[in-house]
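Chemist: the sequence isn't on hand, but the structure is:
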């Protein structure tokens, strides 16, 4: 329900600009928004719990210094406010529970398990890849990263560097997969569009016709 098969969305900001976006994100309905909100809340809760468990384990080690209570609440903008929150959290019932769990869990188990959970929590639910076509300028490819820890990967290819654009096919195991490629002048390897999703052939043909129509056909007719 949270992800669907790769589908195409087309946006035309101007007569000379068109953007093709392929995504596994379903339509943003109200039930889906609520479900995504609960998923984010669950991720944040689990992530903070793991961090609190690691911090409790650190306080039990020889490398930490005991936290001292504050006679008054520090200002919100000060660094002391962070230590004020840390002291009140670790001395609360919740903090005592996590301290007890940290005592029972050896570091050789806690550290790998914590970092694995944090990495899984950083994975994106959806994959989004786009192709922006600018008539007279070129094309820009963009692919979202697999985690929230890094940004999207983008590349711009000027029109004068584009030699050809076509749909190719290749065997992937016992399956035939189609992909859209751009032949760039001066480069031995081709640039694959939508490399992570590899949408079905109908989507690729729609994008191929649109890209050629926006980049090449007006110039060919003018000549």
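Modeler: Thanks, I have the structure now. What you are looking at is a predicted structure, and each value in this text was computed from that prediction instead of being measured.
Chemist: contacts, neighbours, all on C-alpha from now
Modeler: OK.
Chemist: what about residue 93, neighbour count?
Modeler: Other residues within reach of residue 93, judged by other CA atoms under 10 Å, total 11.
Chemist: cool, and residue 105?
Modeler: Using other CA under 10 Å, the number of residues around residue 105 comes to 14.
Chemist: would you list every one of the helices in this protein?
Modeler: Using DSSP state H, the helices of the chain run over 30-59, 80-90, 93-104, 107-121, 201-215, 217-222.
Chemist: need those in JSON lines with distance to residue 148, can you?
Modeler: Formatted as JSON lines, the helices of the chain follow (distance: least, CA to CA, whole Å):
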{"stretch": "helix 30-59", "distance to residue 148": "12"}
{"stretch": "helix 80-90", "distance to residue 148": "25"}
{"stretch": "helix 93-104", "distance to residue 148": "27"}
{"stretch": "helix 107-121", "distance to residue 148": "9"}
{"stretch": "helix 201-215", "distance to residue 148": "27"}
{"stretch": "helix 217-222", "distance to residue 148": "39"}
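Chemist: and those: which comes nearest residue 23?
Modeler: helix 201-215 (11.6 Å; CA to CA).
Chemist: mind listing what's buried in the closest one?
Modeler: 201, 203, 204, 205, 207, 208, 210, 211, 212, 214, 215 (16 or more other CA atoms under 10 Å).
Chemist: count of residues packed around residue 112?
Modeler: Around residue 112 there are 11 residues (other CA under 10 Å).
Chemist: oh, that last question was meant for residue 63, not what I typed.
Modeler: Neighbours of residue 63 (other CA under 10 Å): 7.
Chemist: hold the first one in mind and look at this next one:
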């Protein structure tokens, strides 16, 4: 329910500009929005529990430094490390904190630290993937791809028009199936640029983007439209 097969959204803000976005994010519905909010709350809760467990284990370690003064931060102090420590200290003294502390008290750090890092990485993973191709006649094309986690930034690349030798659909074997993908041949580069490399949408979407990209780059098209293709 949180993801779907790659879908194509086409946006043409001007006759010389077109944006093709392929995403696994389903169309927004009320149940989906509620589910995403619940998932976000679960992520935050698990991150807080992980931080509380590490804090409790650190306090039980012989290498722990004396605790910072338990004073409530004020003003800009809420955005400092002292505020984080104060919040963890307060949670540690609660019944939940005592329970978590008792559970991890005898867990070796060589086990707890990798497990906490792995859990935080899993919680930071994005549920859906979004990739796009922005075509601007006379300027070039820009490819972009959403990161795998919320901790990274999107990757993008701009290719000026004078460097584009051709845009075409290629095919390759992936396992026991033939996959079609869109590529941009760049002058002076040995390797081609694959559009939508992570999603590799089905042939109909690839051909639609190919026709639209070439039309926007080399032909005259009018009208501001927004299209969706499932």
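Modeler: Right, received. Where do you want to start? Bear in mind that the values here come from a model prediction, so they are computed numbers and not experimental data.
Chemist: so which of the helices of the first structure is nearest residue 172 of the first structure?
Modeler: Comparing these by CA to CA, helix 201-215 comes nearest, at 14.6 Å.
Chemist: residue 96 of the first structure contacts residue 90, doesn't it?
Modeler: Yes: counting by CA atoms under 8 Å, residue 96 of the first structure does reach residue 90; the two are 6.5 Å apart.
Chemist: of those two, who's got more company?
Modeler: Taking neighbours as other CA under 10 Å, residue 96 of the first structure and residue 90 compare with residue 90 leading, 19 against 14.
Chemist: before we move on, the earlier item: any chance of a markdown table for the buried residues of helix 201-215 of the first structure, columns distance to residue 38 of the first structure?
Modeler: As requested, the buried residues of helix 201-215 of the first structure are arranged in a markdown table below (distance: CA to CA, whole Å):
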| residue | distance to residue 38 of the first structure |
| --- | --- |
| 201 | 35 |
| 203 | 32 |
| 204 | 34 |
| 205 | 37 |
| 207 | 35 |
| 208 | 38 |
| 210 | 38 |
| 211 | 39 |
| 212 | 42 |
| 214 | 42 |
| 215 | 43 |
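Chemist: need the contact list for the residue nearest the centre of the second structure.
Modeler: Taking CA atoms, centre = their mean, the centroid of the second structure lies closest to residue 147, which sits 3.9 Å from it. Contact analysis of residue 147 of the second structure by CA atoms under 8 Å, 6 or more residues apart in numbering lists 126, 129, 153, 154, 155.
Chemist: in those residues, which residue is surrounded by the most others?
Modeler: Neighbour max across these (other CA under 10 Å) = residue 129, 18 neighbours.
Chemist: now do the contacts for it.
Modeler: Residue 129 of the second structure neighbours (CA under 8 Å, 6+ apart): 23, 24, 25, 145, 146, 147, 148, 199.
Chemist: my read: residue 184 of the second structure touches residue 193, true?
Modeler: Yes: using CA under 8 Å, residue 184 of the second structure is in contact with residue 193, at 5.0 Å.
Chemist: from residue 160 of the second structure, how far off is the corresponding residue of the second structure for residue 137 of the first structure?
Modeler: Here residue 137 of the first structure is matched to residue 139 in the second structure, going by TM-score structural alignment. Computed as CA to CA, to the nearest Å, the residue 139 of the second structure to residue 160 of the second structure distance reads 6 Å.
Chemist: can you find the partner of residue 158 of the first structure in the second structure?
Modeler: Matched to the second structure by TM-score structural alignment, residue 158 of the first structure sits across from residue 160.
Chemist: name the nearest residue to its match, sequence neighbours excluded.
Modeler: residue 140 (4.1 Å; CA to CA, 6 or more residues apart in numbering).
Chemist: kindly report the same for residue 198 of the first structure.
Modeler: residue 179 (5.9 Å).
Chemist: which ones are touching the one you found?
Modeler: 167, 168, 169, 192, 193, 194, 195, 198, 199, 201, 204.
Chemist: can you do 6 Å?
Modeler: Contacts for residue 179 of the first structure (CA atoms under 6 Å, 6 or more residues apart in numbering) come out as 167, 168, 198.
Chemist: now the buried members of the residues you listed.
Modeler: The buried subset of the contacts of residue 179 of the first structure (16+ other CA under 10 Å) comprises 167, 198.
Chemist: thinking again about what came up before, quick check: strands, which of the contacts of residue 147 of the second structure are part of them?
Modeler: residue 155 (DSSP state E).
Chemist: of the contacts of residue 147 of the second structure, which is the nearest to residue 117 of the second structure?
Modeler: Using CA to CA, those come closest to residue 117 of the second structure at residue 126, 16.3 Å.
Chemist: circling back to that earlier point, closest one to residue 15 of the first structure among the helices of the first structure?
Modeler: Across the helices of the first structure, closest to residue 15 of the first structure is helix 201-215 (CA to CA), at 9.2 Å.
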